Structure formats: C-alpha cells, structure tokens
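>>> Sequence and computational prediction follow.
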Amino acid sequence: MDRQPIQVIGGGLAGTEAAWQIAQAGVPVIFHEMRPQRYSPAHHTEHLAELVCSNSFGAMASDRAAGLLHEELRQLGSIVIAKADEHSVPAGGALAVDRGQFSQDLTETLSSHPLIDFRREEVRKIPEGIVVLATGPLTSPDLAEDLHRFTGMEYLSFFDAASPIIVGESINRDIAFLASRYDKGEAAYLNCPMNKAEYLRFREALCQGEQTELKDFERETAKFFEACLPIEELAQRGEDTMRYGPLKPVGLSDSRTGDRPYAVVQLRQEDKAGQLWNMVGFQTNLRWGEQKRIFQMIPSLENAEFVRLGVMHRNTFINAPQLMQATLQFRHNPQLLAAGQLIGTEGYTAAAAGGCLAGINAARLALGKETVTLPNTTMMGSLFEFISSASPKHFQPMPPNFGILPELGEKIKNKQERYGRYRDRALGDLKNWCSQL
C-alpha cells in the first residue's frame, strides 16, 4: 500500500534525525532544507546538521547528563550520534567531531536513502498531513508567521552566540601547552595561561570592548540564555567570574614548568588534522575588529589567525508547555510534531533526541499506531516531559541535566555514585521500553 509521505522541515540535527527515523521505519519522507536557496544568519554551508556553534556534543561519560543522552540515542539507532562517533576528534572527555566531515557524511547518507525525497527549497507555510517542524531557532520569517497564526502566540526569544575558530599554526606553542584537567584522559586541549596581571588587563579590555548594537526589537524582546553567556557579559559580572567559568585554571598545570596559571583560555580541536582550534566558552557579541584586538591579548594568541570570528544572533522558541505534548505532538493538531531548539530544548544532543522521538512518533502515526512517550526515568523522557509541563510563565530553554530526573528511591550523597545509579536506571528502563515497541 502506498503511504502518504511525511514532511520534515529543516535540515539541522533534529530534522536530520527525524527524517532518518521515519525512513528507517519504512515510511517515505519529503525532507525540506532551504539552504542554499536561503541561509539563516548563523549558517555558512549547505550541508545537513551543520554545527554552527561548538563542535562538541558534551561529555562522553554516561554518568554525565550529555553522555547518558548519547547512550540512550545509541540504543534508539540515532544516525546523528552514529556519525558523531565515526567522525570524532580528540576533546578530552567530550564527544567532539570534525564538523565538516560529520555534516557532509550525513548529507550524503540521507540524500541517498531510497525513502527520502530531499528537496532544497524553502517552506513558507505549514503543509497538510503529518509534518515534523525542525526549523530551529532561526525559522524563516514566512514560516514563523504561519506558525504564529497557528499557535496564536508570539515566539519567546534569547540570544545565542558562537565562539571564534583559530588556525592552529598561528598559536604560539612556546606558551600554550597541551593538557587535560587533572591529567585525566588524552591531553586534547591547548591551554593558554595567564598570570594575574595579564588576566586583569584582558578582563578590563573585554568590559570596555565595543559590542555590536542590538536592534530595538531585539533589546525589548530577547535576553541572554544563562548557559551560553557572551564572554564580555561574564567579564562584566565580576572580577573572578570568568575564573570560575570558562577560564578556570583548576586541575591544569604546565608540565614544562609545573606552575598552575592564574587563569587559562582553553582551545579545543575542531578537525581531525588539528589545523583548527575553537576558543572554548568564547561566544561573543564584540565587534569583529574588537575581537581580534582583545583576543590577541591572550598569551600565545598574539599572532592568532581567525578563520571564524564570534557571532551572536537572536534565537526564538515556542512556549512548549502551552502547546506541546511529551510525544512532541502539538496539542491542537496531533499530526503536527516539532523538535529541536524550536521547542525549547538546548544543545546538539537534545536536538537529535527530539528529532529521534518526533520521527518515531510521526512514523507511528503514518502506520496507524499509537504515539509513545519515553520513560521519565530516561534523560530523553524527562526532558520532553519537562518542556511539555513546565511553568509557561517563566519557560526558558532547558539542556539535559540530572535535576529533571525523578529522584531515586534512596538518598545517595556521593554525586558520582548517584549519577551512576541514574544512568543504570535510565538505560535499563529504556531497554525494556524498546523491547515492548
């Protein structure tokens, strides 16, 4: 029997995962991506699942929130995590990827799938039938307006930003040193050390640096997302704020001298060849000329060559608690599903997780089956339960974290042991859930 194709709109991480899950269930997909016909302010390539900020999917260890989400997605056959594993680059305890190879491979894999009709076109109106919206936080204006008409609500907004990327050979290795924190795992970060005087001069320059002006409507409607603050915003919050955040020196020492710096700027490898390095935690709204001037004050980056400077843009998301079910279906139209940052989940892995569940449920609708929710003891299940049931008044994007999981039956003081128990419960419950599908 010929089935009506499901339409997936948006070729980011969520849309890519959703299209894959639907096709793997034997249901045809029309997969829409507007690039290269039209680019968002944050994208630079036409490839699927382009990583526009960091190249890291977060901690790999399964007793960390991101790592547990990785393991859950592996159990569910995630194409995004499979390709991330395949194209991983050294990043200490994090799952980071060669972003070019990662995105290109996903583009080739999905565009060659026999059940995926990949169309490079902009969708300006929500189609009829079963649809997965995965247009991300920078949905094109026409489609955003149609979604506004459908929901009757304005978008919520916050500001997000991407960190600069530096050419590896322009980094002064006489100063920068390779090390992992507490010498744990592979030494995958280049560390640029600062003494107190250097740090204070750098902080003062950040506080006084000229920023890109925000438009009036952006000032009025948007705010910073606390998990992704611009480095200059951190600098302005206090003298030591950066030293307790992205510039913390704890657990790092230069093996050449044995000294622990007063502050450290860390660089994470971007590609497998080690030719490109990302400034960890340096998302910024500084003007590009100011970025070069101020960031070259960092010891070892005095001659840094930037292949990408930091950018900042407004992200938008819907008020999911008022609109969404934990199945990722809209309450007022169960044939319309959504996933990714559009619904207020934060981070690459969470976007892939949303695409995974939205794809599974879209396929189940097409096959005449009931839609499903994941056990709330899993990181995925608790995340989607949260975004569908949180207080609508103060809703803000939520990353995966152990604080949203239901408590264990007993109190465990040791955090690592407690998180390990959360992991064991989640993966066991997910395995049982999968066996009953």
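Yes, it's here.
>>> from here on, contacts and neighbour counts on C-alpha atoms
Noted.
>>> need the contact list for the closest residue to A65 other than its chain neighbours.
Nearest non-adjacent residue to A65, counting by Cα to Cα, 6 or more residues apart in numbering: N401, 5.0 Å away. For N401, the contact set (Cα atoms under 8 Å, 6 or more residues apart in numbering) comprises 65-66, 379.
>>> Compare the residues you listed and tell me which is most surrounded.
In terms of neighbours by other Cα atoms under 10 Å, those top out with M379 at 31 neighbours.
>>> right, and out of the contacts of N401, which lies closest to R149?
For the contacts of N401, the residue nearest R149 by Cα to Cα is M379; the value is 32.3 Å.
>>> what about D271, how many residues close to it?
Using other Cα under 10 Å, D271 has 21 neighbouring residues.
>>> do the same with G136
For G136, using other Cα under 10 Å, the count is 25.
>>> Surely it and T16 touch.
No - with contact defined as Cα atoms under 8 Å, G136 does not reach T16; the gap is 11.7 Å.
>>> name the element E417 belongs to?
helix 415-435 (DSSP states H and E).
>>> chain center to that helix, what's the gap?
Chain-centre distance of helix 415-435: 23 Å, with Cα atoms, centre = their mean, to the nearest Å.
>>> put this beside the first:
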Amino acid sequence: MTHDIHIIGGGLAGSEAAWQLAEAGLAVKLSEMRGSGSTTPAHHTDGLAELVCSNSFRSDDAERNAVGLLHAEMRALGSLIMREGDAHKVPAGSALAVDRDRFSDGVTAALSAHPNITIVRERVDTLPDSPAIIATGPLTAPGLAEAIGAETGKDALAFFDAIAPIVHHESIDMSVAWMQSRWDKTETKDYINCPMTKDQYLAFHAGLIDGEKTEFKEWENVPYFEGCMPIEVMAARGVDTLRYGPMKPVGLDDPKTGRWPYAVVQLRQDNASGTLWNIVGFQTKLKHAEQVRLFRTIPGLENAEFARLGGLHRNTFIRSPELLDPTLRLKARPGIRFAGQITGCEGYVESAAIGLLAGRFAAAELRGEVLAPPPVETALGALLHHITGAAEAETYQPMNVNFGLMPPIEGRTKKADRKLLYTARARDALAGWLAG
C-alpha cells in the first residue's frame, strides 16, 4: 500500500484531517484501532467520528458566539464534520446537535468512498517514519502513548472526562415535564424540562454528595476539565452551584404554575427519531445502580429507562506549546503532526478544527508550498495559537474556543456590541487569509 501521509486515529480530528488531505489530491492511509479487536473505555461502536459524550456541537450562532463562529469558518473551508453535522442535525434551539449514529455513519461512508483514502483497522503502537498526523484523541492506546513520551521526553498530562446518561423518551412522564427552550434563549421548544421544588432539589443534591462513586485510585490528583465536570463534583462546590449551572431555572415557566421552578433538569434530543434524550450537564462518576436510583427521583423521570448510563474516563494530552511548532509539527520530529484533543483543545468542534488545520498544513507541505497559520483574530487562528503559542507550557490546560483567546477589540466599545465586533473582525480576517 502506497500513501503520501499516514493518519493515526479515526475520531473527529483524524477524519477531518483525512478529508482535507484527500480533497487536496493526496493519498491517505487512515488507521483506526476500533474494529481490529481493540477499543476504548468510552466508545461503543466502530464508526469513525463517534461522539462519545454529548451529541451537541454547542451554539451555532456565528454572530455572537465563538464556537458558532468556528462552525462558520470550518464550513467555509469545506469541513466534512460540519457537512455531516448539518446533514444529521436534530432540534436543539440555537445549538447544533446531531443524531450521533447517523452522523458517524455519514462520516464513515464519506471517507470509505473517497478514492484517495484507505482505511485500515489496526492499532499503531509506534511513531511512523513517514509523514504522519497523530489524532488518537484523549484515549490514546498505552503503547503509542509510551512512544510519544519516549520521543518527546515529556510526560503526558491527564484529566478526567465524564459522560452523561441517555433516556428513552417513551419512559419520560410528559404530564410532569414540558417542552421549552434552553432557558430563556429562544422561542423554540426543543428541550424537555423536569421541574424541582426546593425540597426535591435539596434531597437530590444530598443524594449526589452521598451517592456511591466509582473509584479511580490510580488516577488520583488528576484534574477534571471544567467544561465536562461530573455533576456530583459541581454539587460539592456548594448547595446552589447546580442551580446556577446545568439546573438553572431562569426563563422556564412551568405551565402548571406559571412560575419558574426552584430548579430544572433539562433533556436534549439525541437522535433524529426523537426516541433518545440525554440529560444535559449530567456527566457523572456515580455507580450505575446509584445513577438509576437517584435520577429516578427527578420529577418526570420516576420510570426512566436508560439507553446509556453516565461514566468517567481518563483523557490525556501533550504539552503542546512546548512540543509543537505553529503548524502543529512535533519539533523533535517535524514529519509528525498532532491534531485533536491530544493537543489540548477541548470539544468536538475544536478537535475537528485542529484536524482540519493539520490536514491543510500537511497538504501544503507535501506539495512544496507554505501555508501560514490563520490570523489570531479568527476562531481557527485563536484556537491554534492557544495550542501552539500559549506562554505557560507548565500550566497548559485544555480549552474550548472563546473570544478571550482573541486579541481584544481596540478602543472603547459597548459591551453589548463587543461580540458582534469580534465576529465581524474574524470574518474579514478569514477572508483575507483565504485570499492570500
């Protein structure tokens, strides 16, 4: 088998990188260990670009939200992940949520049918000698992780990531729950809302604190990522923390009372047919029996049947600002690039975006061209700069894309206008980069 470049890992980043390279006319070998007898603690299928946590790509608002802006920039660059996300979206208000199975099937079918891509189901335990992109994600197999550590001389950092449970819709009591928006953000009624009184909330909070958790002694002193915090860890921060977080009742009028409940549990559609709904923000490390017992105390979920219960797994990432150059090449071995969550970005879209950039950088290099990084004023450029240019490598942590990664808007501006100014500036910067 001959190929121009080897991509290791068929998740969101590896799939996007493979697509970008193949569309540029280069021959790609894509190695994915799932389907070869190997798997991970978080995956459930052999499909490429499987979504293992939420089914949401978060906000699709390209005018006022940094991740929505990233969506728009990726669409402008021919992203396969965004194409399939748009093709398989499910109702979620202003967010882009997808039917996870159809989305993965769509990505797998597109890559399998591309004449420039060869998919090989195999586990890779050593660093390739040929040009390569390592996009093995946060659950890199031990052999390859050891090879990366041996090459870089640096220990991989690690953090915990948690998975939310999924409920069968037919088991939700809609005489108690009601449909409305995500808090008070839109007029659409895409979320199921389960109301709680003060007493019910306090009892639930106590159950989270006292419930039996899964122990991971070998992972002690490993930090949680703030964007995917187990709900019981949030609960331990204070009795009202959840009421200002995933259980916030703001703008949600219970049709039975006409008032906001004391707290609300929200569920979001997880597949196109609407038969599965995930409990938003309820990532957890509670033991499975404890989850069933406690989550069935939520009004409307007393008879809930779970398609999947929550879980916890370990994520690893490299100290990218120290190890990678501005085009994601490993400084010690420039023939190898890294992409996706293993670089320390966080989130589905962010992972795919770094895969997109890695693929484009590699394609340019293989053609004897030079591709400058996108401007830091763009969402793509700001995220890339965080990964490869953050000043404090020792304290480097995973990050979602956000306006704080971009240079501040110059001059005095109204706070209400600032996000619009960021996105307008980003569109101009991206257009200039593409034209150059």
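Perfect, I can see it now. Keep in mind the model is a prediction, meaning the values are calculated, not measured.
>>> Any idea what the TM-score comes out to?
The TM-score (TM-score structural alignment, normalised by the length of the second structure) is 0.97; 432 aligned residues with a Cα RMSD of 1.2 Å.
>>> hmm, back to that, out of the contacts of N401 of the first structure, list just those in helices.
Counted as lying in helices by DSSP state H, out of the contacts of N401 of the first structure, are 65-66, 379.
>>> between these, which is nearest T327 of the first structure?
M379 (14.3 Å).
>>> which among the contacts of N401 of the first structure gets closest to R3 of the first structure?
M379 (32.6 Å).
>>> roughly how far apart are that closest one and G289 of the first structure?
M379 of the first structure is 42 Å from G289 of the first structure, where distance means Cα to Cα, to the nearest Å.
>>> cool, and D117 of the first structure?
From D117 of the first structure to G289 of the first structure the distance is 43 Å (Cα to Cα).
>>> of those two, who's got more company?
Taking other Cα under 10 Å, D117 of the first structure and G289 do not tie; D117 has more neighbours (18 against 11).
>>> give me every residue that touches the more buried one.
Contacts of D117 of the first structure by Cα under 8 Å, 6+ apart are 28-31, 111.
>>> need the contact list for M174 of the second structure.
Going by Cα under 8 Å, 6+ apart, M174 of the second structure touches G300.
>>> Go through whatever helix or strand A110 of the second structure lives in and flag the buried ones.
Assigning secondary structure by DSSP H and E places A110 of the second structure in helix 100-113. Residues of helix 100-113 of the second structure classed as buried by neighbour count (16 or more other Cα atoms under 10 Å): 100-108, 111.
>>> What distance do you get for D429 of the first structure to R418 of the first structure?
Relative to R418 of the first structure, and taking Cα to Cα, D429 of the first structure is found at 17 Å.
>>> Ok, W433 of the first structure next?
Applying Cα to Cα, the value for W433 of the first structure to R418 of the first structure is 23 Å.
>>> neighbour-wise, which of these two wins?
R418 (18 against 13).
>>> My read is that that one contacts I412, right?
Yes - counting by Cα under 8 Å, R418 of the first structure touches I412, with 5.5 Å between them.
>>> sorry, back to before: Serialize the ones in helices among the contacts of N401 of the first structure to JSON lines and add fields for distance to A390 of the first structure.
JSON lines is the format used below for those (distance: Cα to Cα, whole Å):
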{"residue": "A65", "distance to A390 of the first structure": "19"}
{"residue": "A66", "distance to A390 of the first structure": "21"}
{"residue": "M379", "distance to A390 of the first structure": "16"}
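>>> Tell me how many other residues crowd P41 of the second structure.
For P41 of the second structure, using other Cα under 10 Å, the count is 11.
>>> Is it in a helix, a strand, or coil?
coil (DSSP: H, G, I helix; E, B strand; the rest coil).
>>> Assign the nearest residue to it once chain neighbours are set aside to helix, strand or coil.
Nearest residue to P41 of the second structure in three dimensions, chain neighbours excluded: H313, at 6.8 Å (Cα to Cα, 6+ apart). Put simply, H313 of the second structure is strand when judged by three-state DSSP.
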